[in-house]
Structure formats: structure tokens, C-alpha cells
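J.: this one's structure only:
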């Protein structure tokens, strides 16, 4: 087990080194593209090497970073098939995925090796000022394919993927928490509701329907006085 862990550490270090090279290639592509844009539109002197150089850079940056991303589980993936399967079937699907990845690495390595031998034997080069030999991109694909196949065998899918998926799916929604907190802030507490007087607690004198005091006595006296005069 210790030897296997040491082998995994060595392979992961090699994959990380290729990923660092991929990042350096991306930085070089940024500089060359910016230079080509400036000289093209400012000085009207476009380069003839920016396009072939950056085409090879895209291929190299993608292929060199692939083994490390797979080993760390940071590549773009989809779980459409895994989501509806029980845990045992998910494990089988993970093994099938790892086998397919290893097969892809082998096919990539074999194809790139054949293309590399043809490019070296024929002395094939690219276009442009630098005339990049075509065996260099093929060598990048060969190295990436071999390392991808090794990584797919040594780094199987994690066993806690189901628990991680459940934790992510069961995480509370931040927007729902914010809306709940805002509703709680706007709703007064029972103590505050008791302190605030109700609008119907204090009667409005102008809207009272009771007759003023003394109205009935004054009416009665006025009627008696009228009968006495008559």
C-alpha cells in the first residue's frame, strides 16, 4: 500500500508539472495574441506566426492540463446517469467511466505516436516564420495520453461522491435565507404589537352616534310648554 501511495504521489507530481506548463502556455498565448492585435490594427503589419503558434498552444494547454484535472476531480463532468442509480450501480458506473478514460488515453497515445513518427520521418513543419515541427504537438498529445491512462488507473473515482452530491443538493438556498431574514425583520414581535395601540381603541368624537346629553329633556320641556300655551 505504501508503494502504491508513493507511485500515486509521483504520478500526481508529474501531472501537476504538466499543468504548470499548460498555464505558462496560456500566458504566452495571451502575450502573442495581444502583440498581433496591436501590430495589426495600429501599425498595419500583421504577423504570419501568431495563428499557427496559438493553434498549437490551444492544443498543448488543453492536453497537458487534462491528467491533473482528472486526478483531482476538477474536470468538467456530468452526473445525468449517476443521479438516478443506487449506490452500488453508481460505483459500477464510476468504474466504467474510469475504464473509458483509460481507453481514451491509450487511443490518444497510440494515435499521437504514429503521427509523431510520420512527422519526424518526413520532416514536416508548420507554416509561418517559426515553422514549428509538427512532431512537437504530436509529442504533447502522446505524453498527455500516456499520463491520462495511468491516472485513470491509479486514481479511481472517490467513494464519497454520493455523500458529496447529497450534501450539495441539501444545502440551503442563500436567497431563501435572505428572504426569510428580511420577513422576520419586517414582522413585529408580540411585545411590540402589544405596545402599539390599535386604531379602533380610541373612539373618534366626531363619528359618535350617541346624542348629546340634555337633548331629550330639552325636547320634552319644549313640547309641554307648547301644549300649555295652546
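T.: Cool, got the structure. What you see is a predicted model; the values in this text were computed from it and never measured.
J.: can we go C-alpha only for contacts and neighbour counts from here?
T.: Fine.
J.: packing partners for the longest helix along the chain?
T.: Longest helix in the chain, counting residues (DSSP state H): helix 2-41. In this structure, helix 2-41 packs against helix 50-72, helix 135-154, with contacts taken as 3 or more Cα pairs under 8 Å, 6 or more residues apart in numbering; DSSP states H and E.
J.: Please compare the first structure with the one that follows:
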């Protein structure tokens, strides 16, 4: 499987994502600049964390108009797995690939620490290596991770099992219903604030994030075996 790590001006977790895929997962991966006009040849798309375009206007608001984003949207519409982490999640929200918006953390402070997540839905291509209700340790690092949506959207997310991860115990940012990660209706686009790429090696304190990437590869291989 071949992954694209999209690099925006201000991305700072692109190297973390790259090495999680290459060294911990053992799959093919390439950096793709925000100026790219094609994602041909890639099987999965990863939008890393950071401060794209300095978070001017709103986090992710300018990156949403980068040259590469129509290709990211096209990949999502084609059913390819698209993962947005932290700033990547914010970009997916701004692009309309996921519902809702991000607000400043309740504390109005940048938060960087390990968090405990609960796997709410283990029946997705991002979570099939986990078990339902499993708790995992994944770090967060953000100033605007307070996920918000209206009551109708929240009901839709809950009714369709689209809330993939929630904060278990302490909610670090005030996000509605303790939401830490959601998927789109088709189930191939995941946005999450915690950083699984920073929990892909025991040297980092946790390998719980590696299962997320393993899940993507497992689903991709099974899908391609069926379609072969």
C-alpha cells in the first residue's frame, strides 16, 4: 500500500507521519506538497498536524484552498482512505469532508500530553485491529481541538455510529460529547485530534496508534483481494 503525506506550509508533524508509515508500519510513503495537482498512484492520503498557513483566519481555513485539496476530495469520493490528524482534521472540517467545526480549547491554552481514548466503533477500516470499548493511549497537541457541531449533526453521528474515538475520563479540550475522532458517512474519511503517529513505537511511550495504520492496510488488502 502506498500513502501520500500532504505537506502544507506550516505542517510540523509530516515527518512523524512519514516515519510511522515507513519505519513502524513498513509500507510505502511519499511526501506530497500542497502545490501538487495529482494524487495518482496513491492508495491512501494522510493530512498531518501542524499549523498550516500559520492558522491564519481559522485553523485549516487557508489550507482548504491549497492546490492539492481538490485531489484529496477526489480521493475521498473515490473511496480511498483519508486520515486527517489534528490540523489535518481541522482541514477536513473546513473542506466539508467531515461535519462540524473546531473551537479554542476550553482552557484557552495549548495542550500537549497523553490522553486515554475509548474505541467507540471498531468496525471501520481505521479501527478493525482494535476491539469495541478498548481504551488506548494517544497524545494530543493542540490549541483548537474543541470539536463542536449542532444537535442535529450530533444525533446523526451517534445514530450512525460515526463517532470513532472519545476521550475516556478527562476531556482535554471541551469537545462536545467527548468526541476525539469521527468518520464520514461512507466510512473512508477519519478526522481525529490525537496523534496516532506519535504512538506508533514503544520508544514514544505507546504503540496504540500503530493499530490504526495496521487497520487501514488490512482493509485495503482485503478490499483489493475481493476486487482482484
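T.: Sure thing, it's come through. All values derive from a computational prediction rather than experimental measurement.
J.: Got a TM-score for the two of them?
T.: Overlay of the two chains. TM-score (TM-score structural alignment, normalised by the length of the second structure): 0.20; 75 aligned residues with a Cα RMSD of 5.8 Å.
J.: before we move on, back to that, among the helices and strands packed on helix 2-41 of the first structure, which is nearest residue 227 of the first structure?
T.: Across these, residue 227 of the first structure has its closest neighbour in helix 50-72 (112.6 Å, Cα to Cα).
J.: helices or strands up against whatever helix or strand comes next after the closest one?
T.: Once helix 50-72 of the first structure ends, the next helix or strand along the chain (criterion: DSSP states H and E) is helix 87-122. Helices and strands touching helix 87-122 of the first structure, by 3+ Cα pairs under 8 Å, 6+ apart, are helix 135-154.
J.: Report the separation between residue 61 of the first structure and residue 110 of the first structure.
T.: As judged by Cα to Cα, to the nearest Å, residue 61 of the first structure and residue 110 of the first structure stand 20 Å apart.
J.: Those two: which has the busier surroundings?
T.: Comparing residue 61 of the first structure with residue 110 by other Cα atoms under 10 Å, the one with more neighbours is residue 61, at 21 against 16.
J.: Now do the more buried one against residue 224 of the first structure, distance only.
T.: For residue 61 of the first structure relative to residue 224 of the first structure (Cα to Cα), the value is 115 Å.
J.: just residue 53 of the first structure next, same as before
T.: Counting by Cα to Cα - residue 53 of the first structure and residue 224 of the first structure are separated by 121 Å.
J.: likewise residue 165 of the first structure?
T.: 96 Å.
J.: ditto for residue 176 of the first structure
T.: Distance from residue 176 of the first structure to residue 224 of the first structure, by Cα to Cα: 77 Å.
J.: So what's the residue count around the residue nearest to residue 29 of the second structure when sequence neighbours are not counted?
T.: The shortest distance from residue 29 of the second structure to any non-neighbouring residue, by Cα to Cα, 6 or more residues apart in numbering, is to residue 3 (4.6 Å). Residues lying near residue 3 of the second structure (other Cα under 10 Å) number 23.
J.: looking at this, residue 3 of the second structure is in a strand?
T.: Yes. According to DSSP: H, G, I helix; E, B strand; the rest coil, the state of residue 3 of the second structure is that of a strand.
J.: got the end-to-end distance for stretch 70-90 of the second structure?
T.: Criterion Cα to Cα; first-to-last residue distance in stretch 70-90 of the second structure is 16 Å.
J.: mind listing what's buried in that stretch?
T.: For stretch 70-90 of the second structure, the neighbour count (16 or more other Cα atoms under 10 Å) marks 70-73, 75-76, 80-90 as buried.
J.: got it, and stretch 7-19 of the first structure?
T.: 8, 11-12, 15-16, 18-19.
J.: and which of those residues is nearest to residue 122 of the first structure?
T.: Nearest to residue 122 of the first structure among those, with distances taken as Cα to Cα, is residue 18, at 27.9 Å.
J.: Tell me if I'm right that that closest one and residue 63 touch.
T.: No. The pair residue 18 of the first structure / residue 63 is not scored as a contact, 9.0 Å apart, by Cα atoms under 8 Å.
J.: if I look at residue 24 of the first structure, how far off is residue 110 of the first structure?
T.: 26 Å.
J.: sorry, that was for residue 119 of the first structure
T.: Residue 119 of the first structure is 14 Å from residue 110 of the first structure, by Cα to Cα.
J.: Ok, residue 148 of the first structure next?
T.: Distance from residue 148 of the first structure to residue 110 of the first structure, by Cα to Cα: 13 Å.
J.: cool, residue 178 of the first structure as well?
T.: Using Cα to Cα, one obtains 55 Å as the distance from residue 178 of the first structure to residue 110 of the first structure.
J.: Turn the helices and strands packed on helix 2-41 of the first structure into TSV, including distance to residue 217 of the first structure.
T.: As requested, those are arranged in TSV below (distance: least, Cα to Cα, whole Å):
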stretch	distance to residue 217 of the first structure
helix 50-72	99
helix 135-154	107
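J.: Residue 102 of the first structure: which of the ones you listed is closest?
T.: That would be helix 135-154 among these, by Cα to Cα, at 4.1 Å.
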